[in-house]
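In: Structure here, sequence nowhere to be found:
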């Protein structure tokens, strides 16, 4: 999932350089959503690891 966030981030950077505002905004918003989902899943994984011990 983090891979998709990085891919959309790179697409957003390239689109911003080329001046396509709508494409850059869309790719950046998708990257943000995937990043936050990854953070939540990582925290849940850490917490479940602590509780299993």
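Out: Nice, thanks for sending it over. Keep in mind it's a predicted model, so treat the numbers as computed, not measured.

In: switch to C-alpha atoms for all contacts and neighbour counts from now on
Out: OK.

In: roughly how far is the biggest helix by length in the chain from the heart of the chain?
Out: Determined from DSSP state H, the single longest helix within the chain is helix 21-52. How far helix 21-52 lies from its chain's middle: 5 Å, per C-alpha atoms, centre = their mean, to the nearest Å.

In: got another, please set it beside the one above:
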């Protein structure tokens, strides 16, 4: 999932360099959403791992 967030961020940067503002904004938004989903799943996984050990 983090891979897809990075891919969309690269697409946003390239689109921004070429002047495609709408595509750059949409790609950056998708990358941001995917990154926060990744972070939420990471935190849930870490908490589940702590409870499993205890």
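Out: Sure thing, it's come through. As the structure is a computational prediction, the values presented were derived from the model and not from experiment.

In: Overlay the chains and give the TM-score.
Out: Here the superposed chains carry a TM-score of 0.98, computed using TM-score structural alignment, normalised by the length of the first structure; 53 aligned residues with a C-alpha RMSD of 0.3 Å.

In: before we move on, back to that, just list what the longest helix of the first structure packs against, helices and strands only.
Out: For helix 21-52 of the first structure, the elements it packs on are helix 2-18, judged by 3 or more C-alpha pairs under 8 Å, 6 or more residues apart in numbering; DSSP states H and E.

In: Not counting its own residues, what contacts the helix it packs on?
Out: The contact list for helix 2-18 of the first structure (C-alpha atoms under 8 Å, 6 or more residues apart in numbering) reads 21, 23-28, 30-32, 34-35, 38.

In: center of the second structure, which residue is that?
Out: For the second structure, the residue nearest the mean C-alpha position is residue 35 (2.4 Å; C-alpha atoms, centre = their mean).

In: Quick one, which of the contacts of helix 2-18 of the first structure are buried?
Out: Taking 16 or more other C-alpha atoms under 10 Å as the criterion, what is buried in the contacts of helix 2-18 of the first structure is 24, 27, 28, 31, 32, 34, 35.

In: Map the first one across to the second structure for me.
Out: Across the two structures, residue 24 of the first structure finds its equivalent in residue 24 of the second structure, going by TM-score structural alignment.

In: do you know how far the spatially closest residue to its match that is not a sequence neighbour is from residue 18 of the second structure?
Out: Nearest residue to residue 24 of the second structure in three dimensions, chain neighbours excluded: residue 12, at 4.1 Å (C-alpha to C-alpha, 6 or more residues apart in numbering). As judged by C-alpha to C-alpha, to the nearest Å, residue 12 of the second structure and residue 18 of the second structure stand 10 Å apart.

In: Perfect, that will be all.
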